[in-house]
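1. the following block contains a protein sequence and its predicted model.
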Amino acid sequence: MIWTRDSAAASERCASPARRLLVIFNPAAGRRRRRRLAAVLDGLERQGSEVALRETASAGDAERVARECGPDIGAVVVAGGDGTINEAINGLMAREPSSSPALGIIPIGTTNVLSRDLGIPQQAEALAQLLARGETRNIYVGRANGRHFSLMCGVGMDAHIVSRTSLRLKKRIGKLAYVVQGLRELVANVPRRYRVEIDRSEVVEASSVIVTKSRLYGGEFQLAPQAAIGRPELQVCLFLRGGRFSTLVYVIGMVAGHLDRMPGYRTVTARAIRIDGPDGDPTQLDGDPGGGLPLEIGLGEHPLTVIAP
């Protein structure tokens, strides 16, 4: 499906030419999300952008489209959530940097953490103007066992929550599905310990570990305030204590914005991390299941260009 500029839009165009955009969209999204996408597409037409829309049919489609799109595409724009964005990032990172289009985002997913961290506008007209003619900047993504992530990867409590949350329930109640599964994990209170090797110099044991590029967690809370997606480094968030009481303390501290003051919690800046634990224990990557342990984590091979303020 193609939207092209008409004569009226062309007469109003700015001095800089509008980008040619390839928009990747999951057709399973609900009506409200479709209306939001339609509003942004209308704004792009008024900006003078030529837009091609590609609908995904199954997992992996967004990665393939981003990897294989032609050199005439100025930006690959993901209309979706962090999971679909993760797919597209892996497709773009597989390309040569000189031939890779920029990444744009139309946030219509469940949490949209990356778009919040980047300061992507919510208003449709402002977003269309940004995507068509806005500035770009580089970010540094992480890499875990060969797969790239823009937000975080982890093991322990949050990885078990992600791996066990019902997709059907997630579609029905959104982010609350993670809260439901989190309560189940808290009641079960299964003890876990992981060995974390940081930059080949320090070894720590922890009950949960989150390696993050983003300062935000779940779209609402600050996990690592010092994290910066524009810097070539990772923040290792170590939850040193296990058990129900310590887990509740961590949750209260995060909700209150004072996690860094909670006993048994620390963060470390690093570039290379290895996490060992029970073989096959689940991991999470950008909020989706990411395979099993052990986990080798580092930075992506090169920066990723994004359209962002």
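-> Received the coordinates, thanks. Worth saying up front: this structure is predicted, and the values here are computed from it rather than measured.
2. from here on, just use CA atoms for contacts and neighbour counts.
-> Noted.
3. mind listing the helices for this structure?
-> In the chain, the helices defined using DSSP state H lie at 7-11, 31-47, 61-68, 82-93, 113-118, 124-133, 157-164, 167-173, 176-188, 244-256.
4. how many other residues sit next to residue 162?
-> By other Cα atoms under 10 Å, 23 other residues sit near residue 162.
5. try the one 3 residues further on
-> Look at residue 165: counted by other Cα under 10 Å, it has 18 neighbours.
6. excluding its backbone neighbours, what's nearest it?
-> Once flanking residues are discounted, residue 165 sits nearest to residue 181: 5.8 Å by Cα to Cα, 6 or more residues apart in numbering.
7. wait, what's in contact with that neighbour?
-> By Cα atoms under 8 Å, 6 or more residues apart in numbering, the contact list for residue 181 reads 161, 164, 165.
8. make CSV out of those and add distance to residue 65.
-> Formatted as CSV, the contacts of residue 181 follow (distance: Cα to Cα, whole Å):
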residue, distance to residue 65
161, 30
164, 29
165, 28
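9. which one of those is nearest to residue 209?
-> residue 161 (13.4 Å; Cα to Cα).
10. re the thing from before, quick one: closest of the helices of the chain to residue 54.
-> Across these, closest to residue 54 is helix 61-68 (Cα to Cα), at 8.2 Å.
11. alright, now check it against this:
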Amino acid sequence: MAAPPSTAVRNVSPALMSLPARRRALMLVNPNARRGTESLDPIVNRLEAGGIDVAIERFSSPGEVAADIVRRRHEADLAIVCGGDGTINAAANGVVAAGLPMGILPMGTANDLARTLEIPTQLELAADIIIAGNQRKVDLGDVNGHPFFNVATIGLGADLAMGLTAETKRRWGRLGYAIGALKVLMQARPFSATIINREGTSQVKTYQIAAGNGRHYGGGSVIEQDASIEDGRLDLYSLEIDNVWKLALMLSAFRSGTHGAWEEVRTARCVEFDIRTKKPRPVNLDGDIVTQTPAHFRIRPGAITVFAPPAS
């Protein structure tokens, strides 16, 4: 006679047997982000109800983020980064080195990566995307060994980044960007640069050189109307106008990504290029100054896995 089935197996509900294993998340919180002081208790409860056990770690310096992810990689199945674009940028190398997928809770001012990936700024809905578990491999830009998700700029964007303080962004939000931009424009001067890519060498006089990896930057401007964070390319433009105030006429084009239609805007799509200037100039990566010219730009296709809705 055959032995009866095990009682342990016989008494388990089929519904429970089909439940996925619980996941462990390392949640890294930037308390200096614009929404960094908000209570995360409802979000943690929502994640845990969705099968994700959460360990929270707060940090005082973005430089700590990547190291913490690598140090604690064996304790987690995913990393959740709570902050703005600068915080997410700081986490990039750690997530790549640890081999963990990354969830995003957008708590910054501009939240351009979340916008590119169509992750809502409402934290409960952003948490639901992590719970749902859909993953996408996205590209990373790289300048002199430093990663960026959205855009790297030399000129106006870098000047703006140096002038914006965390307090200004926390107090004024996007209005702080507008106030800062007006100050930068009033003092702006063009600079000479050399752009070197596979098409050759160009000597330019420009107010800004930008290279986009994602689609959105600067609180919603579009780097190029067909740009994608999954296309394995960088979208470059050089702003070669004769008067910086002409930007007022070009504003709608920059918001829609059609600025390349203006003859004063040089554009290119590259996987690798170099920018050289007579004197070292700061390079802004996703809101933070982390390197300077000479600058070597390259794309790292599919370098990082993120939790996000399926691509439109």
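-> That came through, no problem. Note that the structure is a prediction, hence the values are computed from the model and not measured.
12. winner for burial among the helices of the first structure?
-> Neighbour counts (mean count of other Cα atoms under 10 Å) averaged over each of those peak at helix 82-93, with a mean of 24.
13. tell me what angle that one forms with helix 61-68.
-> Using axes from the mean of the first three to the mean of the last three Cα atoms, to 10 degrees, one finds that helix 82-93 of the first structure and helix 61-68 are set 20 degrees apart in direction.
14. which other residues reach helix 82-93 of the first structure?
-> Contacts for helix 82-93 of the first structure (Cα under 8 Å, 6+ apart): 60, 62-68, 78, 100-101, 103, 105, 109, 111-114, 147-150, 286-288, 300, 302, 304.
15. same check, this time on stretch 51-70 of the first structure
-> Here stretch 51-70 of the first structure makes contact (Cα under 8 Å, 6+ apart) with 1-4, 20-27, 41, 44, 76, 84, 87-95.
16. one step back: in CSV, list the helices of the first structure along with distance to residue 215 of the first structure.
-> Shown next, in CSV, are the helices of the first structure (distance: least, Cα to Cα, whole Å):
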stretch, distance to residue 215 of the first structure
helix 7-11, 39
helix 31-47, 26
helix 61-68, 25
helix 82-93, 15
helix 113-118, 7
helix 124-133, 22
helix 157-164, 16
helix 167-173, 24
helix 176-188, 19
helix 244-256, 12
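17. of all these, which lies closest to residue 217 of the first structure?
-> Residue 217 of the first structure sits nearest to helix 113-118 of all the helices of the first structure, at 7.3 Å, using Cα to Cα.
18. so residue 26 of the first structure touches residue 106, yeah?
-> No: applying Cα atoms under 8 Å, one finds residue 26 of the first structure not in contact with residue 106, separated by 11.9 Å.
19. residue 195 of the first structure contacts residue 278, correct?
-> No: here residue 195 of the first structure lies out of contact with residue 278, judged by Cα under 8 Å, at a distance of 10.0 Å.
20. more neighbours, the two?
-> Neighbours per residue, other Cα under 10 Å: of residue 195 of the first structure and residue 278, the larger number sits with residue 195, 17 against 12.
21. which residues touch the more buried one?
-> 203, 204, 205, 206, 275, 276, 277.
22. number of residues surrounding the fourth one?
-> Looking back up the chat, that one is residue 206 of the first structure. Residue 206 of the first structure, neighbours per other Cα under 10 Å, totals 20.
23. please name the nearest non-neighbouring residue to it.
-> Once chain neighbours are set aside, the closest to residue 206 of the first structure by Cα to Cα, 6+ apart is residue 240, at 4.2 Å.
24. how many neighbours does residue 138 of the first structure have?
-> Neighbour count for residue 138 of the first structure, taken as other Cα under 10 Å: 16.
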